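1. let's see this in three dimensions:
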Amino acid sequence: MGGRLQFTLNSWLSKKGSNKHENRDSCSVYLNHDVVFAILVDATDHGLNGIEFSSDWKNHLINLVKKQGNLSPAHIRMGIFNAHCMLRNKGYIHEKAAYAILVLDKKAGVGWTLNCGDCRVGGVNRNGDVLWLTPVHSAANAFGEEFTIKHAQSIERNSLTKCLRIRHFDEPAVSQFELDNYEMWCMATDGFWVDHVLLGEDITTLKDDASVLTLALSVGDINLQTDCANFEYINNTSAE
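-> Reported below is the predicted structural model:
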């Protein structure tokens, strides 16, 4: 699924849904001279500690990236597995989340995504068209078919077939792409890309949390439009 969206470059937009008691979307971005690393998490309503669950998991991966010299999808996948074990040890019994990870390797000229659930990463080309680079893991498209408006309208849409949860480790889907193919990238939770974009609902009246991050290779400052402290930005370029 692709499309044309209006984006503010290098921005984080996040809004709590009217049916939610707190905004459980969150995002972390880390960058140095060689790599841009971004994590988007959408914690479900399961459990009382969804925000802490997401934060602990993201922090584990950010610390890995800070220490790891050469990143690869295999390194990130192992980090996700180790973070999963960490969550188990902390006793997050009920909490669950969808997530997406974006890695932009400036030196190699390639990028990758890893995701579980219905958070998505898209590449935006020179014409402003969005090409979604990640699959959707939901019962609505259980056979892995492309997610369409028909799936968005299904009652099975919110049943995830893959997610972050301590009871079972779900393998993330991995994709790779050339950086030259895109001008920028976006990362969105389902409240944004399904309810707002696919179904055309007004973002001010959405029932679900809705969030979107936009990034270019030259990140610079991030413009924040959020209703809570759910964004972390670590710029390590000046420390090198």
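2. from here on, contacts and neighbour counts on C-alpha atoms
-> Fine.
3. buried sites along the host helix or strand of L61?
-> When elements are defined using DSSP states H and E, L61 is found to belong to helix 50-67. When neighbours are counted by 16 or more other C-alpha atoms under 10 Å, the buried residues of helix 50-67 are found to be 50-51, 53-55, 57-58, 60-62, 64-65.
4. need the residues you listed in JSON lines with distance to N158, can you?
-> Putting the buried residues of helix 50-67 into JSON lines (distance: C-alpha to C-alpha, whole Å) gives the following:
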{"residue": "G50", "distance to N158": "17"}
{"residue": "I51", "distance to N158": "19"}
{"residue": "F53", "distance to N158": "20"}
{"residue": "S54", "distance to N158": "19"}
{"residue": "S55", "distance to N158": "22"}
{"residue": "W57", "distance to N158": "22"}
{"residue": "K58", "distance to N158": "23"}
{"residue": "H60", "distance to N158": "27"}
{"residue": "L61", "distance to N158": "26"}
{"residue": "I62", "distance to N158": "28"}
{"residue": "L64", "distance to N158": "31"}
{"residue": "V65", "distance to N158": "31"}
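5. from the residues you listed, pick the one nearest S72.
-> Comparing the buried residues of helix 50-67 against S72 with C-alpha to C-alpha places V65 closest, at 10.4 Å.
6. quick check, that closest one in contact with L71.
-> Yes: the pair V65 / L71 is scored as a contact, 7.5 Å apart, by C-alpha atoms under 8 Å.
7. tell me what the helix holding L61 is packed against?
-> The contact analysis (3 or more C-alpha pairs under 8 Å, 6 or more residues apart in numbering; DSSP states H and E) places helix 50-67 against strand 25-31, strand 35-43, helix 73-89.
8. would you do the same for the sequence below? I want to compare the two.
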Amino acid sequence: MIFFSRTVKGQAREDNRDALGALFDGVRGVFVIADGTSRPGSGDLARTLTNHLINDYQNRLAQGFSDSSRESVALLLRGLMQDAHASLYSNGFEGSASYLVAVVVAGFLAVAYEGDCCAGVVMSGGTVSWLTAPHCLANWRRDRSHRQLATDSGRHHISRCFKARKQPDPEIVTRAMGKGEKLVLATDGFWADLSDMVQARLLEADWTAAPEVDDDASWIVVQMPA
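-> This next block holds a predicted model:
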């Protein structure tokens, strides 16, 4: 398994409120992407949440928790989010964030998410087949493509996210991962603000040019072994 990640600060903000985290221990890959909202403290929250989830996942495995099946991973991820919520907000963090946690292990992918961070599989030609539907006002019927949502201002109104007054309730998506498949995890600054052509270029590890974006854009690319 090979992976790389990139983040680009948007021109509309003074700071980058996206956060990325990844680990591969020889058996599994654990990947986290978070996008802080405009609320004060959200950038710090996104970064701390990302680090917390990566570290806590490793700690739970060391304690004997299993991730050998889709059901056990889903249970583990829900527990991670509950503990992160209790820990971070009891320690004075403010703000809110969209988040997505992806685990690739034992030939399958499990994703837990709330908000508009998305996971997809890269098809031939570099186009992305998105696996997750954003939680936003523009997609309340959950029947619109990412390209349709990209032009709707309602996509900026997030309907679910990591926030103080609501316990996490992540949507879980699972699928088998085939040999040689390429996975992408991205914030809305990537999937909504960049054209399909620019996305395809940025999904290549040797493409180093940074796109010009208003919103922060971040993405993780995971290449499965052939």
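9. now the helices and strands packed on helix 50-67 of structure 1 in TSV, with mean neighbour count and distance to A173 of structure 1?
-> Rendered in TSV, the data for the helices and strands packed on helix 50-67 of structure 1 read as follows (neighbours: other C-alpha atoms under 10 Å; distance: least, C-alpha to C-alpha, whole Å):
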stretch	mean neighbour count	distance to A173 of structure 1
strand 25-31	24	19
strand 35-43	25	14
helix 73-89	16	10
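10. same list (those) but as a markdown table, adding distance to V124 of structure 1.
-> A markdown table is the format used below for these (distance: least, C-alpha to C-alpha, whole Å):
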| stretch | distance to V124 of structure 1 |
| --- | --- |
| strand 25-31 | 18 |
| strand 35-43 | 16 |
| helix 73-89 | 22 |
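11. and of these, who's closest to M184 of structure 1?
-> For the helices and strands packed on helix 50-67 of structure 1, the distance to M184 of structure 1 is smallest for strand 35-43, at 11.9 Å, taking C-alpha to C-alpha.
12. ok, average deviation of the closest one from structure 2?
-> Plainly put, strand 35-43 of structure 1 ends up 0.4 Å away from its match in structure 2 on average once the two are laid over each other (mean C-alpha distance after the TM-score superposition for structure 1).
13. whereabouts in structure 2 does that strand align?
-> Following TM-score structural alignment, the aligned partner range for strand 35-43 of structure 1 in structure 2 is 28-36.
14. how far off centre is that stretch?
-> 5 Å (C-alpha atoms, centre = their mean, to the nearest Å).
15. not counting its neighbours along the chain, what's nearest V130 of structure 1?
-> Nearest in space to V130 of structure 1, with sequence neighbours left out and distances taken as C-alpha to C-alpha, 6 or more residues apart in numbering, is V124 at 4.5 Å.
16. got the contact list for the counterpart of S26 of structure 1 in structure 2?
-> Using TM-score structural alignment, the equivalent of S26 of structure 1 in structure 2 is A19. Under the criterion of C-alpha atoms under 8 Å, 6 or more residues apart in numbering, the contact partners of A19 of structure 2 comprise 7, 33-35, 43, 46-47, 50, 218.
17. adding distance to D152 of structure 2, write these out as TSV.
-> Listed next are the contacts of A19 of structure 2 as TSV, based on distance: C-alpha to C-alpha, whole Å:
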residue	distance to D152 of structure 2
T7	24
I33	23
A34	22
D35	19
G43	24
A46	25
R47	28
T50	28
S218	20
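18. so which of these is the closest to A200 of structure 2?
-> Sorting those by how near they are to A200 of structure 2, with C-alpha to C-alpha, puts S218 at the top with 14.0 Å.
19. the equivalent of that closest one over in structure 1: helix or strand, and which one exactly?
-> With the correspondence set by TM-score structural alignment, S218 of structure 2 lines up against S211 in structure 1. With elements delineated by DSSP H and E, S211 of structure 1 resides in strand 210-215, which encompasses its position.
20. now that strand against strand 35-43, angle please.
-> Comparing the axes of strand 210-215 of structure 1 and strand 35-43 via axes from the mean of the first three to the mean of the last three C-alpha atoms, to 10 degrees yields an angle of 180 degrees.
21. comparing strand 210-215 of structure 1 with structure 2, how large is the average distance?
-> On superposition with structure 2, the average gap between strand 210-215 of structure 1 and its aligned counterparts reaches 1.1 Å (mean C-alpha distance after the TM-score superposition for structure 1).
22. tell me the contacts of D42 of structure 1?
-> Contact analysis of D42 of structure 1 by C-alpha under 8 Å, 6+ apart lists 24-26, 97-99, 119, 189.
23. can I get the residues you listed in JSON lines with distance to S154 of structure 1?
-> As requested, the contacts of D42 of structure 1 are exported to JSON lines (distance: C-alpha to C-alpha, whole Å):
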{"residue": "R24", "distance to S154 of structure 1": "23"}
{"residue": "D25", "distance to S154 of structure 1": "22"}
{"residue": "S26", "distance to S154 of structure 1": "26"}
{"residue": "A97", "distance to S154 of structure 1": "20"}
{"residue": "A98", "distance to S154 of structure 1": "18"}
{"residue": "Y99", "distance to S154 of structure 1": "21"}
{"residue": "C119", "distance to S154 of structure 1": "17"}
{"residue": "T189", "distance to S154 of structure 1": "17"}
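24. quick check: G41 of structure 2 touching G95?
-> Yes: the criterion here is C-alpha under 8 Å, and G41 of structure 2 meets it with G95 at 4.9 Å.
25. what about those two, which has more around it?
-> For G41 of structure 2 and G95, the more surrounded residue by other C-alpha atoms under 10 Å is G95, and the numbers stand at 19 against 16.
26. please name the residues that touch the nearest residue to the more buried one once chain neighbours are set aside.
-> Nearest-residue entry for G95 of structure 2: S42, 4.2 Å, with adjacent residues in sequence omitted and distances by C-alpha to C-alpha, 6+ apart. Contact partners of S42 of structure 2, counting by C-alpha under 8 Å, 6+ apart, are 17, 36, 94-97.
27. how close does G36 of structure 2 sit to D216 of structure 2?
-> For G36 of structure 2, the distance to D216 of structure 2 (C-alpha to C-alpha, to the nearest Å) stands at 10 Å.
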